[in-house]
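Asker: How does the following fold in three dimensions:
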Amino acid sequence: MSSIGTIAAAARAPLTGRRVLVIEDEYFIADDITRELASLGAEVIGPIGEIEEAQRVLRAGTVIDGALLDINIRSSMVFPLARELKTRNVPFLFTTGYDKATLSPEFQDVPVFEKPLDLPAMSRSLVGMMLRGGTA
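Answerer: Take a look at the predicted model:
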């Protein structure tokens, strides 16, 4: 493949070879997110709809290159998982029905995408964070 072809392929599938954790408990939203990320070449871990299952994935040492976290999973807040991802320097963003004002100061630098989700904008944000290697 020519270098132009390689660049074009990377632009179409910028997450090829990257593993993205999806924590979302609403089936249709989780399915939409999974399809969007797969179209960008990502290997999706999940979607996971329970905090305990997500904690098991993190404890297992699963390689995670990026993550999308719904703030409220079955009436439990996802912040302990977000803290763990931050500790590991894994870029992530929040999806939620809440607005950013509800976040504690420790997460003010994390992008928030309100539902209904703008999947292309959310994906661009995640791709940008993963390519830069940070959360903001």
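Asker: C-alpha only now, for contacts and for neighbours.
Answerer: Will do.
Asker: How about residues contacting the helix or strand where residue 53 lies?
Answerer: Counting by DSSP states H and E, the element that carries residue 53 is helix 51-59. Helix 51-59 is contacted from outside by 23, 48, 73, 76, 78, 81, using C-alpha atoms under 8 Å, 6 or more residues apart in numbering.
Asker: distance of residue 89 from residue 29?
Answerer: Per C-alpha to C-alpha, to the nearest Å, residue 89 is found 26 Å from residue 29.
Asker: to compare against the first, here's another:
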Amino acid sequence: MPYPGCTNSPSSLRGRRVLVVEDEALVAMLVEDALIDAGAEVIGPVRSVNEALASLVRDRPDAAVLDLNLDGVSSSPVADALAAAGVPFVVATGYGVDGMPPGHAGVPVLAKPYDPSALTAALMGLWPKG
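Answerer: This next block holds a predicted model:
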């Protein structure tokens, strides 16, 4: 059953593997549900910078959803690693655009709380239309 409020088609992210980096359990579950409903395969969720970096080495995603603050620790190293690996990502944060890590100003930002359909739309926007 689709996540309430999700207006994207069930297959909008079909075949895409998305890493979820989020330390808040409830938010992580909601993100995971929305991505699954949109057809994505979810990697994670992972709750720390170290877990995220290890996951990138072990299981390269097609994209990622990245919280900027993981239990009081900046996830900038994860943003840097994603960019270096050529993995597009969306930042989900309560800090807004002002909290973006240096060098990642062009990354799409979703201000918490956000609608699941905004998340899937932002992820779909990471790839060229074809």
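Asker: TM-score for this pair?
Answerer: Superposed pair, TM-score by TM-score structural alignment, normalised by the length of the second structure: 0.86. Supporting alignment: 121 aligned residues with a C-alpha RMSD of 1.5 Å.
Asker: returning to that earlier point: can you list the buried residues in the helix holding residue 53 of the first structure?
Answerer: 51, 54, 57, 58 (16 or more other C-alpha atoms under 10 Å).
Asker: The second structure: matching residues for that one?
Answerer: Using TM-score structural alignment, helix 51-59 of the first structure corresponds to residues 49-57 of the second structure.
Asker: Could you do stretch 27-35 of the first structure as well?
Answerer: Residues 25-33 of the second structure are matched to stretch 27-35 of the first structure when aligned by TM-score structural alignment.
Asker: Against the first structure, what's the mean shift for the matching stretch, could you check?
Answerer: For stretch 25-33 of the second structure, the mean deviation from the first structure after alignment is 0.6 Å (mean C-alpha distance after the TM-score superposition for the first structure).
Asker: re earlier: so how much does the helix holding residue 53 of the first structure differ from the second structure once superposed?
Answerer: With mean C-alpha distance after the TM-score superposition for the first structure, helix 51-59 of the first structure averages 1.4 Å from its match.
Asker: So which residues of the second structure form helices?
Answerer: For the second structure, helices defined by DSSP state H occupy the ranges 25-37, 49-58, 76-85, 116-124.
Asker: helices and strands around the longest one, which ones?
Answerer: Using 3 or more C-alpha pairs under 8 Å, 6 or more residues apart in numbering; DSSP states H and E as the contact criterion, the secondary-structure elements in contact with helix 25-37 of the second structure are strand 17-21, strand 41-46, helix 116-124.
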